[in-house]
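S.K.: missing the sequence, but the structure's below:
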């Protein structure tokens, strides 16, 4: 069974047997009593890979920007259907190619570039040996302003009448 699949291994095998008998995904999903969307995805992989769609691949394949761009351009130039291109380039599913095409149409070539994953690195300031004269004056100015505000408050409290 695939890590995120809602189908058991037995259901997947039974579905593939029914596909080979000529049943469509809706008929298979009603016969097996499982989600039509899961069976539909299995059918699309079955059309590309045949029985090899049942094999579990150990890791997710990572595709380069150039590879994605070439396949999307082939599709947009009419060099084949999504299914033909997925079979020709051995993509794991049609959804992958569909997502690339959508990203290309929405964001252009930049939509196909890999995005950075995880938390962005924080900018750490390295302590400089020589702090600029301007920075020293700013710090002293802040300190004197705080001291001045404190003394004004003390003076105001002393001048208040006692109760």
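M.R.: Looks like it came in fine. Just so you know, these numbers come straight off a predicted model, no measurement behind them.

S.K.: From here on, just use CA atoms for contacts and neighbour counts.
M.R.: Noted.

S.K.: excluding its backbone neighbours, what's nearest residue 12?
M.R.: Nearest residue to residue 12, sequence neighbours excluded (CA to CA, 6 or more residues apart in numbering): residue 54, at 7.2 Å.

S.K.: how far away is residue 29 from residue 11?
M.R.: Counting by CA to CA, to the nearest Å, the gap between residue 29 and residue 11 amounts to 10 Å.

S.K.: Same question for residue 124.
M.R.: 53 Å.

S.K.: More neighbours: which of the two?
M.R.: residue 11 (18 against 6; other CA atoms under 10 Å).

S.K.: take the one below as the second:
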């Protein structure tokens, strides 16, 4: 959704239209309009502003999730804790149900380091099997190459 579409959508929300009717009126994907609508319910016209991603500590996330699981509305919690949208509360609750408290802890970014150490040495049979597999692949490749070249010569 472009910025101008978002501005138009917010203007229509303020006139009392629902997310579904705005999506139809502007011919925009309903999911993106619904997400904007939820942000608009929390932030008003501030839903249009891009925000810096704020990090929340585990204790705060746990407090929010526990209150949500006890019945507090995602919209109310989003307003109270200055979250981007009520969907954030829902996502955290889903992660908490699936992975527990550890799911809400920050994850390390980037690739995992390659395991340079071989945990156990390969047996001679494993080495021979791997070499046999590689040689079969080479023979198959050379056979196809030979067939292609003979086909080109004709």
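M.R.: Thanks, I have the structure now. This is a predicted model, so every value here is computed, not measured.

S.K.: TM value for the aligned chains?
M.R.: The TM-score (TM-score structural alignment, normalised by the length of structure 2) is 0.71; 117 aligned residues with a CA RMSD of 1.5 Å.

S.K.: What lines up with the residue nearest to residue 12 of structure 1 in structure 2?
M.R.: Counting by TM-score structural alignment, residue 54 of structure 1 corresponds to residue 48 in structure 2.

S.K.: Determine the set of other helices and strands touching the host helix or strand of residue 41 of structure 1.
M.R.: Using DSSP states H and E, residue 41 of structure 1 sits within helix 36-49. With contacts defined as 3 or more CA pairs under 8 Å, 6 or more residues apart in numbering; DSSP states H and E, helix 36-49 of structure 1 has these neighbours: helix 9-20, helix 25-32, helix 82-88.

S.K.: matching residues in structure 2 for the second one?
M.R.: Correspondence between helix 25-32 of structure 1 and structure 2 is established over residues 19-26, with TM-score structural alignment as the criterion.

S.K.: what's next to the matching stretch, contact-wise?
M.R.: Residues outside stretch 19-26 of structure 2 that contact it (CA atoms under 8 Å, 6 or more residues apart in numbering) are 5, 9, 12-13, 29-30, 33-34, 37.

S.K.: Closest to residue 96 of structure 2 out of those residues?
M.R.: Minimum separation from residue 96 of structure 2 among the contacts of stretch 19-26 of structure 2 (CA to CA) is found for residue 34, which lies at 23.9 Å.

S.K.: Just give me the neighbour total for the closest one.
M.R.: 16.

S.K.: ok, now residue 109 of structure 1?
M.R.: By the measure other CA under 10 Å, the count of residues near residue 109 of structure 1 is 16.

S.K.: Identify the residue of structure 2 aligned to it.
M.R.: By TM-score structural alignment, residue 109 of structure 1 lines up with residue 101.

S.K.: you'd agree that match is up against residue 61?
M.R.: No - using CA atoms under 8 Å as the test, residue 101 of structure 2 is too far from residue 61 to be in contact (9.3 Å).

S.K.: in structure 1, which helix has the most residues?
M.R.: Looking across structure 1 with DSSP state H, the single longest helix is helix 133-159.

S.K.: and that helix, which stretch of structure 2?
M.R.: Alignment of helix 133-159 of structure 1 against structure 2: no match, by TM-score structural alignment.

S.K.: if we can go back for a sec, could you dump the helices and strands packed on helix 36-49 of structure 1 into a markdown table with distance to residue 141 of structure 1 added?
M.R.: Output for the helices and strands packed on helix 36-49 of structure 1, formatted as a markdown table (distance: least, CA to CA, whole Å):
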| stretch | distance to residue 141 of structure 1 |
| --- | --- |
| helix 9-20 | 72 |
| helix 25-32 | 75 |
| helix 82-88 | 66 |
